[in-house]
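>>> missing the sequence, but the structure's below:
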């Protein structure tokens, strides 16, 4: 029977079970999940939070993580500035990055979500506004959402992956996991 785990990865936790870099100690998945034989289906950066799927099924892992399957991934992003419709439209059409054009994204402005506090908190600056967007992509390039928002002039301050396909972290706190 296939095992699938939904994990709400906290900020600052590596998306792997061991840290091969020995000069600093960074928290890994092993501090939260003691289930043998499961591996992450994709990754989340150290400074990103939210849904990480783990499975013991290599085919399922590939279907989730491989860009050729175009599994939708939805992110809540706090971005610097106040993006106008023209910036959002650029994201909807696709953005030129150094590694090529992205696929079109679904994007909309949202009210600030009711999320857990981040530790450390995002730096607040009175003179620079920020806002939240919901962005759904069907690729998984390295730091793609951050690079896309920066390319349209609105760097990401906080990034939370909320959904992958039909799986979501709704009602899960950071560090919690459950079987999917």
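Alright, I've got the coordinates. What you see is a predicted model; the values in this text were computed from it and never measured. Residues are numbered from 1 along each chain as shown.

>>> hey, let's count contacts and neighbours off CA atoms from now on
Noted.

>>> make sure residue 153 is indeed in a helix.
No: according to DSSP: H, G, I helix; E, B strand; the rest coil, residue 153 belongs to no helix; its state is coil.

>>> hang on, residue 151 packs against residue 97?
Yes: here residue 151 lies in contact with residue 97, judged by Cα atoms under 8 Å, at a distance of 7.4 Å.

>>> those two: which is more packed in?
residue 151 (16 against 13; other Cα atoms under 10 Å).

>>> take the one below as the second:
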């Protein structure tokens, strides 16, 4: 029977079990998960937080990670400034990036989701407001969400992947994981 683990990856943790090529020791999945034979299905940047799925099933791993299956990934995104309705509409229609136009996405402004504190905290600037978006995409270009918000004039301050398909972070604290039936 296949195993599937939902992990709430903290900020500054690599989405791999070893850290090769760095002179300093960086946190990896092995600091949090001691389950033999599972591997990440996709990636989540070191400076991003949230849901990372791990499995021991190669076909399931491919189905989760491969963009051709168009599995939705939803992100809670704290951005600099207050995006206008037209900026949110641009995100929804797709934006032009250096490596091509993004597919249409679901984009909406949301209230502060009252997440756990981030370590290190977001830099507070008294004269620059921030706000939150929920962005749901069906592709996975490198650092796509960050590049999309920057393209519409609102750089990302904090990025939390909340869900992948039907799996979500509900009830999983940062650094914790839960195994679920496949």
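Structure received. Bear in mind the structure is a predicted one, so any value in this text is a computation, not a measurement.

>>> which residue ranges of structure 1 form strands?
Remark: strands assigned in structure 1 by DSSP state E are 4-9, 39-40, 49-55, 73-80, 96-97, 100-101, 106-110, 130-137, 156-164, 167-168, 177-179.

>>> okay, these in a markdown table with distance to residue 143 of structure 1 next?
A markdown table is the format used below for these (distance: least, Cα to Cα, whole Å):
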| stretch | distance to residue 143 of structure 1 |
| --- | --- |
| strand 4-9 | 16 |
| strand 39-40 | 17 |
| strand 49-55 | 12 |
| strand 73-80 | 12 |
| strand 96-97 | 11 |
| strand 100-101 | 14 |
| strand 106-110 | 17 |
| strand 130-137 | 12 |
| strand 156-164 | 10 |
| strand 167-168 | 20 |
| strand 177-179 | 23 |
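
>>> contacting residues for residue 81 of structure 1?
Counting by Cα atoms under 8 Å, 6 or more residues apart in numbering, residue 81 of structure 1 touches 128-131, 154.

>>> mapping those onto structure 2, which are still in contact?
Mapping the contacts of residue 81 of structure 1 onto structure 2 (both residues aligned by TM-score structural alignment, their matches' Cα atoms under 8 Å) leaves 128-131, 154 still in contact.

>>> what subset of those is buried?
Among these, those buried by neighbour count (16 or more other Cα atoms under 10 Å) are 130-131, 154.

>>> which one among the residues you listed gets closest to residue 64 of structure 1?
Proximity of those to residue 64 of structure 1 (Cα to Cα) peaks at residue 154, which lies at 28.0 Å.
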